[in-house]
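A.B. asks: dropping the sequence and predicted coords here.
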Amino acid sequence: NGLMISALAGAHGVVEPPSGQPADLYLTRAIEAADFIRTHMMERTTVMTTVGGKERPAEVLLLYRAYREGRGRVLGFCDDYAFYVQALLDLYEASGGDLQWLRLAKEVLESQVLLFWDEEGGFWSEPQMASSSHAPTTTTLTNITDPSSPLGVFLRTKYVYDGAEPSPNGVSAMNLLRMDALLQRQDKQGVEHDSPYLRKARLLLGTLFEKMPGEGMPQMYVAADWLTWRDELAIKQILFLGDQSSVEALHRAFKSRFLPTSVVHFMTSGEQREFFRDATPHLTDEEGGGDVKPQMVVCEGRTCQRPCMTVDDVHALLDR
């Protein structure tokens, strides 16, 4: 479902729906699928985690593996979380910056870290809990490699090679890097502060490439390429400013070009401007308030191009 939501979100505005179908067909279906998972296949609960040798409660979103006439009891695996986070990030962009999807992506990613992260680097495929009741209150995260545990299994695995589906670690590395780019902390003087997303992405890629060199993991190489571009301040930050309905044509023009090392910020509403003012204060220099004319601005590091005011401007800039 996560991969299908990403496909639908990517098709919106680029692929024409079948004759007689509404123009937003693919986006509508993506939203329906994402909302079904959020409503029927997720559960908010509290778990006890160990940090610095001390136990503390933490709230997580549990994602369930299957649904048939009701939610099953088996918890999702790492790939379920990774694909859903990727889908939510894609849906945030396709929907013109609907922050509910970005906020949910952040929460699901942080839950994934609690349930699957290996402090030596990378994500286990199995959660620390193998199953859950339908209405837990507080659950202690169980080491499921302990066979004495009622939830125990003998082995936790870690997948990095792509097969019919991309590997959960490859997709998760990209999710961490995209979230870092969306929510990176940088002050007005341009001093950047490494986010926990970036630190985990570096550890994941460094550890897994060292332990498992070779071919068969293109998604990991995509993430490594993004990280290289990021370190060279070459990730393109695309800002859409002005009224939401007025920037749709500019956004479609942007989506018609392939920019794999870019991240999109929408500042077309007061809520969005306030959100990114808190999350990425260095970008608010460009947003110019709510009365700015519809435009797209492309920034790399602290340098921004002249605003694109028309579709032709967008194509001319991106085709250079």
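C.D. replies: Received the coordinates, thanks. Numbers count the residues shown, from 1 in each chain.
A.B. asks: use CA for all of it now, contacts and neighbours both
C.D. replies: OK.
A.B. asks: you'd agree D80 is up against I37?
C.D. replies: No - D80 is beyond contact range of I37, at 10.9 Å (criterion: Cα atoms under 8 Å).
A.B. asks: for R185, give its distance to S125.
C.D. replies: From R185 across to S125, the span is 30 Å (Cα to Cα, to the nearest Å).
A.B. asks: which one's more surrounded, those two?
C.D. replies: S125 (21 against 18; other Cα atoms under 10 Å).
A.B. asks: who touches the more buried one in this structure?
C.D. replies: 77-79, 116, 156-159, 168 (Cα atoms under 8 Å, 6 or more residues apart in numbering).
A.B. asks: any of the residues you listed buried? List them.
C.D. replies: 77-79, 116, 158-159, 168 (16 or more other Cα atoms under 10 Å).
A.B. asks: how deep is Y197 tucked in, by neighbour count?
C.D. replies: Quick note: Y197 (other Cα under 10 Å) scores 21 neighbours.
A.B. asks: what is the neighbour count of the residue nearest to it when sequence neighbours are not counted?
C.D. replies: In space, and not counting its chain neighbours, Y197 is closest to L176: 5.0 Å by Cα to Cα, 6 or more residues apart in numbering. Close neighbours of L176, defined as other Cα under 10 Å, add up to 27.
A.B. asks: this is the other structure I want to compare:
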Amino acid sequence: MQGELLATSCLTNNWCNQMYRFSYKLWQSNGETLESSGERVLEALRKGKEISASPGETLPSGPDVANRCYQQLAHSYEEEYGGFREAPKFPSPVNLMFLMSFWAVKRASSEGAEALQMALHTLRMMVLGGIHDHVAQGFHRYSTDSSWHVPHFEKMLYDQGQLAVAYITAYQVGMYACTLCIRALLPDIVEGAAGGATQGDISIHPYGVKEQGNVDPAQVWESEGQNVLIVRYSVELTAAHFGISVDRLSELLSDARAKLAKVRKARPPPHLDTKMLASWYGLMLSGFARVGAVLGDKALLERAERAACFLREHKWDEEGQSILHSCYRGNNMEVDASPIAGFLDDYAFVVCRLLDLFEATQRVCWLQWAEGLQLRQDQLFWDSQGSGYFCSDPLRSDADGAEPSANSVSAMNLLRLSHLTGWQDWIQRSQQLLTAFSDRLIKVPIALPDMVHSVMAQYYTLKQIVICGQPDAEDTASLISCVNSLFLPHKVLMLADGNTEGFLYQRLPILSSLVPQDGKATAYECENFACALPVTCPQELRRLLLE
């Protein structure tokens, strides 16, 4: 059977056909030896991936692990253009989110300031670079050079979702990245511009476009005479160069990008993979939810909820009470579900994103579904020896890469759920998971920056921010908006609406003792539900949360 599959996949390739014939003869003559060698390879892989907590082993120190992760990232940081390696250079959102979380707990230190600078400079250089599609928006998978100029022209859903969260986090901490063409398309003379410059002249200037092309042919095959848009001059410098206002320049650039997009649409489009994975879909859902919450954009929150409803309709097996790994969009836009059962990543990523959606909308149905999915994930994937979750027996995901590992995400999911539902077993399970990874966290935390975030959350203790008020009241919205405007990596947010028969009150009876003060919506900042004095003013709440 294996030989038939190999032959089918390689049928059109002569080299593959030769390899198939060679492999088949080798298997026929020496199959037992090959099988034995394969078993030894698998056993070596199992041992290399063995992760377990030794008797009496404790959770590693949050500050120590975080400091070492910061130091390792700082050592690999590329100062001129940002990022953490030479070409090819990947966005690595997990690194950026760790650095901003590290800054959040070390704001007053030089290390905290440096961590924030590394994250913001990387994000800024990426948005200016060619890895960012300045015409149709979004980010390509990676840059083929160290300056983020020439990308690998492929966009991945998991990158868009994670980078949306990274950029909105940067916005919360004070980075205002502007979103940012060609003469033949844009011939109109711009009134008042120096030297009778056309819109094309002005539009290509900030992007470093050249007549001979701005891509080195030695760097990229078949690139002679080609340009990849990359911001070389700021809008302020460009406006001054042509003697026009920044506002006028912004209008011209916006119009130029729209015209370029129109021309691009007339070309044969690149291939679109119609496969929709539950895990990647979850990452994008979180992007909509987090950005919508911070900006107070109801349209984005509605899109996030529609995405969650799509997951429920097409990637949830009600009979089997399990997630389906994927579904496909057909030629007539119909959706066909795959019978493949969900993997660990699917459960972990969807649970995390449902928790984000709950905090963004305060609709309890998303928290209830997240709780149910976590219970199912525990049944399917938890190691009975208490050493984390299996991604495939007996292996565990043990590194954060282009996506965070499922164990890293699960450690934080368990902690958040325990504070939102009051189930203490989940805190213990999160601690067991992190303890099992102690050796890796202590020696090479740079391999698990997202898990380091969970270790920090355990050390600093998640804060529970409870807003008591009516869901549609203006004063309630003001307090929630205040919380959402701040980057608070170690918190959960919940709305106590007074419905003592509701899900949250049943899970957390202590909510009944937290009530609005003087008829106004009231905020409580709590640690294990030991709460500070209530506040009703958004400015006072902001001061309290930043202390």
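C.D. replies: Structure's in. What do you need? The structure presented is a predicted model; accordingly, all values stated were derived computationally and were not measured.
A.B. asks: list the TM-score for the superposed pair.
C.D. replies: Remark: TM-score between the superposed chains equals 0.74 [TM-score structural alignment, normalised by the length of the first structure]; 257 aligned residues with a Cα RMSD of 2.2 Å.
A.B. asks: now the buried ones among the contacts of S125 of the first structure as JSON lines including distance to S269 of the first structure and secondary structure?
C.D. replies: As requested, these are arranged in JSON lines below (distance: Cα to Cα, whole Å; DSSP: H, G, I helix; E, B strand; the rest coil):
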{"residue": "F77", "distance to S269 of the first structure": "36", "secondary structure": "coil"}
{"residue": "C78", "distance to S269 of the first structure": "34", "secondary structure": "helix"}
{"residue": "D79", "distance to S269 of the first structure": "33", "secondary structure": "helix"}
{"residue": "F116", "distance to S269 of the first structure": "35", "secondary structure": "helix"}
{"residue": "K158", "distance to S269 of the first structure": "41", "secondary structure": "coil"}
{"residue": "Y159", "distance to S269 of the first structure": "40", "secondary structure": "coil"}
{"residue": "P168", "distance to S269 of the first structure": "34", "secondary structure": "helix"}
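A.B. asks: between these, which is closest to L3 of the first structure?
C.D. replies: D79 (10.2 Å; Cα to Cα).
A.B. asks: wait, that closest one touches P168, no?
C.D. replies: Yes - using Cα under 8 Å, D79 of the first structure is in contact with P168, at 4.6 Å.
A.B. asks: quick one: secondary structure of the alignment partner in the first structure of A523 of the second structure?
C.D. replies: Aligned counterpart of A523 of the second structure in the first structure: M296 (TM-score structural alignment). Under DSSP: H, G, I helix; E, B strand; the rest coil, M296 of the first structure falls in the strand class.
A.B. asks: touching, M296 of the first structure and Q237? I think so.
C.D. replies: No - contact criterion Cα under 8 Å: M296 of the first structure and Q237 do not qualify, at 10.3 Å.
A.B. asks: the two: which has the busier surroundings?
C.D. replies: Ranked by neighbour count (other Cα under 10 Å), M296 of the first structure and Q237 place M296 first, with 26 against 20.
A.B. asks: what's near enough to touch the match of A523 of the second structure?
C.D. replies: Contacts here follow Cα under 8 Å, 6+ apart; on that basis M296 of the first structure touches 238-241, 247, 250, 307-309, 314.
A.B. asks: which contacts among these does the second structure share?
C.D. replies: Mapping these onto the second structure (both residues aligned by TM-score structural alignment, their matches' Cα atoms under 8 Å) leaves 238-241, 250, 307-309, 314 still in contact.
A.B. asks: just the buried ones among the contacts of S125 of the first structure now: which is nearest A279 of the first structure?
C.D. replies: Using Cα to Cα, these come closest to A279 of the first structure at F116, 25.6 Å.
A.B. asks: list the contacts of the alignment partner in the second structure of that closest one.
C.D. replies: Mapped onto the second structure by TM-score structural alignment, F116 of the first structure lines up with F381. F381 of the second structure makes contact with 344, 389-391, according to Cα under 8 Å, 6+ apart.
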